[in-house]
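Student: Here is the input, now give the coordinates:
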Amino acid sequence: MRTIIKNLFIGLILIALGFAFYWFKLRKPSIDEEFKIYGNVEVREAEAAFRQSGRINEILVDEGSIVKKGDLLATLETDTFSQALSNLDAEIAVANAELTKLNSGTRAEEIALAQANVRQTEAIYRNAEEDYRRQASLLSSGSVSEKLVHGARTTRDVAKANFDAASSTLTLKRNGARREDIAVGQRRVQAVQATRSRLETALEDTRLFAPIDGVISSRNKEIGALVTPANTIFSISIRSSIYVRAYVSEPMLGRAAVGTLVQLKTDSRDKIYQGRVAFVSPRAEFTPKTVETEDLRSDQVYRIRIIVTDADSALLQGMPVTVSIAPTTATVR
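Tutor: Below you'll find the predicted structure:
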């Protein structure tokens, strides 16, 4: 009799344990029960880097500093850029002077000099022409040699060429610079000015400004370091939007639809935070090792992102969070 009672008692205990296992492990919460899931805080970060290479001259913030968008964070040495700007200013002055000269045309004094040169070369040419004709007229009588006549003709041809050249020079000076030459001068001025504009932008880029409001979470370089645009100088935590990454199994996915209002609690504080489901991944994945127990790690779940609507500075990157969804949930669209 005692054996029967003992076996009956053991059986009742096993049934109770099985029911408890089903209740706490296998049974899915109904819509009338609070539903809890677990996740981690995600704080998004922005990287701040110089757009120019150079040596860091000054660092104005440190880790933990609260910054606003547009705040000056650090600067590079500017000696090279300043010297290059001075050289370009000189080139611009020269290019402008040459363009002014082209637009102004030839001075009156230069035209007068060209006219005098024309008169001189014309007189030489006329004299050479007369000498050649005189020598040529005496050739038939044998008074002069053919060689002498040939020399007179050559002298006349040279004088004619000099006269033509002087006349062309006078015409050019009267007409002034060609439109093409003026256009070239204008393009040169524009090219040097464009180079200066690029250098001014490069000089401005030696100043590093905060790209967004946030908190400096890491300072990666020190004064005197040589950096390039590929080097991150600061990482800035964006405190305006704090998220929680959590995972929901497929049977309970309807309880965590987009817009669902939730409550969140960390292990380090008693404060209850308010949140809203902002995103549900369309793709299932296996439960991350850090989120669920060993017997559920092979289950497939859906990642959700929750916006913490009343976040404060106590929520830190990676902090574990318990997410509670009330029995009758409300949603916000």
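Student: alpha carbons only for contacts and neighbour counts from here, please
Tutor: OK.
Student: now the strands: where do they sit in the stretch 201-333 of the chain?
Tutor: Applying DSSP state E, counting those that start in this stretch to the stretch 201-333 of the chain gives strands spanning 207-209, 214-219, 226-227, 234-249, 261-266, 273-286, 300-308, 320-325.
Student: Next, format those strands as JSON lines and append mean neighbour count.
Tutor: Output for those, formatted as JSON lines (neighbours: other C-alpha atoms under 10 Å):
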{"stretch": "strand 207-209", "mean neighbour count": "21"}
{"stretch": "strand 214-219", "mean neighbour count": "20"}
{"stretch": "strand 226-227", "mean neighbour count": "16"}
{"stretch": "strand 234-249", "mean neighbour count": "22"}
{"stretch": "strand 261-266", "mean neighbour count": "20"}
{"stretch": "strand 273-286", "mean neighbour count": "17"}
{"stretch": "strand 300-308", "mean neighbour count": "22"}
{"stretch": "strand 320-325", "mean neighbour count": "20"}
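Student: For the comparison step, fold the sequence that follows:
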Amino acid sequence: MNPHLPPEPSDAEAQHPARAGFAARGTTIAIGLACVAGVLLTAGIAPRLEARTAQKHQVAAQRELVVSTVTATRAPSTQDLLLPGSVSSWADASVYARTSGYVQHWYTDIGAHVKAGQTLAQIDTPELDAQLQQARADEATAEANYRFASTTAQRWQTMLQTQSVSQQDAQAKSSDAAAKLATLQAAQANVARLQELVSYQKVTAPFDGVITARNVQVGALVTAGGTPGLATMPGELFHIAQTDRLRIYVDVPQDDASLVGAGTAVSVTTQQYPGRRFEASVARSSNVIDPVSRTLRVEVDMDNRDGALMPGAYAQVHLSLTTATPALELPVSALLFRPDGVTIAVVDAHDKVQLRKVTIGRDFGTYVEVATGLSPTDRVIDNPGDAIADGQSVRVAATAAPGSKA
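Tutor: Predicted coordinates:
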């Protein structure tokens, strides 16, 4: 048999040539289907393998925490501390009657601006006038008795020199003259007292101010004195307040109390005058921290000659606090509040997390002053998660400019 010649067909193939052709076609189809299946299998598996590889890389990247950091800057030396204040008049007084009688006339009503010593009302005191006349008569009687007793004592002293009277009688006359003098002085004192009471018939203003209340009518009976301190203030004729200067009281928190002094710059704002600031000055403080509120009571004085502010109003007091040694500041978003205290997360040179406790100083709103636990070269993680741990590896995505966020 020649190997280069095609094989001779078998007897079955020779007898059935159609079967031979069908078998050859079946083999070709099988081979084609196998190739198609291989291609489809390759096309389906390859993307899955690529996706799985990408997923592995993504998971590995997510396991490494990506953070942004900020660097600390020096906190400002001056801070504007805003506190609520209570406006009070420079002086405030209730005016009472110092003598009993009937109101003859009143001259000022509420809202009237008066001067010190100006007459506010006139009181008619007929009984007091009669008492004064009687006291003056008693004074005249006492003066006459004293003059007679003094003359008699002098005469008896002259006769004693000539032994015309006994020394005991002369001393008795001198003692009688001294007693009459004391009686005269008592009568004079009584007259002076009644004259002073009569002078109170005119109710006058104790200082320059504005009348804020009038509780008298013509013909009303008023009594001397009153019972100040009660809610209704019985017996009060007028109420006067000095408003050309104002006292504003503020309560400074304990942390800022040491920064408030006589030279502290102060300004006052109110809702009635948006955009306007009233200049003021720190006058004095209590120098004692209130154990209940832990605040320092500070009095701020303000010129109010234009009458812009009214006593009893609510005001906002701006205190410009200055510190000689300001510390570093960070945004509040960089702070972690842990059970053991305020903490920051710092990235070291090996991109490892270091949790560090810090002490907070002044509060600037979105920024806070860090008194201890922070250096200017620290890379502090901004917006650290609560799950961040000490020693954890991180990747720094960006570093914000000093004093700002990334």
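Student: Quick TM-score on the pair, please.
Tutor: Overlay of the two chains. TM-score (TM-score structural alignment, normalised by the length of the first structure): 0.58; 226 aligned residues with a C-alpha RMSD of 3.3 Å.
Student: Export the strands of the stretch 201-333 of the first structure as JSON lines, with columns for distance to residue 49 of the first structure.
Tutor: Putting those into JSON lines (distance: least, C-alpha to C-alpha, whole Å) gives the following:
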{"stretch": "strand 207-209", "distance to residue 49 of the first structure": "7"}
{"stretch": "strand 214-219", "distance to residue 49 of the first structure": "11"}
{"stretch": "strand 226-227", "distance to residue 49 of the first structure": "9"}
{"stretch": "strand 234-249", "distance to residue 49 of the first structure": "7"}
{"stretch": "strand 261-266", "distance to residue 49 of the first structure": "34"}
{"stretch": "strand 273-286", "distance to residue 49 of the first structure": "30"}
{"stretch": "strand 300-308", "distance to residue 49 of the first structure": "28"}
{"stretch": "strand 320-325", "distance to residue 49 of the first structure": "31"}
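Student: closest one to residue 32 of the first structure among those?
Tutor: Set against residue 32 of the first structure and scored by C-alpha to C-alpha, the strands of the stretch 201-333 of the first structure come closest in strand 320-325, at 10.6 Å.
Student: So which elements touch that closest one?
Tutor: When contacts are defined as 3 or more C-alpha pairs under 8 Å, 6 or more residues apart in numbering; DSSP states H and E, strand 320-325 of the first structure sits against strand 35-48, strand 261-266.
Student: can you give me the angle the last one makes with strand 300-308?
Tutor: Here strand 261-266 of the first structure runs at 90 degrees with respect to strand 300-308, directions being taken by axes from the mean of the first three to the mean of the last three C-alpha atoms, to 10 degrees.
Student: Pull up the aligned stretch in the second structure for strand 261-266 of the first structure.
Tutor: Under TM-score structural alignment, the match for strand 261-266 of the first structure in the second structure covers residues 265-270.
Student: Looking at the strands of the stretch 201-333 of the first structure, which is nearest to residue 63 of the first structure?
Tutor: Checking the strands of the stretch 201-333 of the first structure against residue 63 of the first structure by C-alpha to C-alpha gives strand 214-219 as the closest, at 4.9 Å.
Student: hmm, who's touching the closest one?
Tutor: The contact list for strand 214-219 of the first structure, computed with C-alpha atoms under 8 Å, 6 or more residues apart in numbering, reads 61-68, 233-240.
Student: From what I see, residue 176 of the first structure and residue 110 are in contact.
Tutor: No: counting by C-alpha atoms under 8 Å, residue 110 is not a contact partner of residue 176 of the first structure; they are 11.2 Å apart.
Student: And the helices in the first structure?
Tutor: 2-21, 79-104, 108-139, 146-175, 179-204 (DSSP state H).
Student: Give me the distance between the match of strand 261-266 of the first structure and the centre of its chain.
Tutor: Its chain's C-alpha centre and that of stretch 265-270 of the second structure lie 12 Å apart, by C-alpha atoms, centre = their mean, to the nearest Å.
Student: Quick one: closest of the strands of the stretch 201-333 of the first structure to residue 18 of the first structure.
Tutor: strand 234-249 (22.6 Å).
Student: The closest residue to residue 261 of the second structure other than its chain neighbours and residue 269 of the second structure, how far apart?
Tutor: Leaving aside its chain neighbours, residue 261 of the second structure sits nearest to residue 282 (6.8 Å; criterion: C-alpha to C-alpha, 6 or more residues apart in numbering). Distance of residue 282 of the second structure to residue 269 of the second structure, computed by C-alpha to C-alpha, to the nearest Å: 15 Å.
Student: Fine by me, thanks again.
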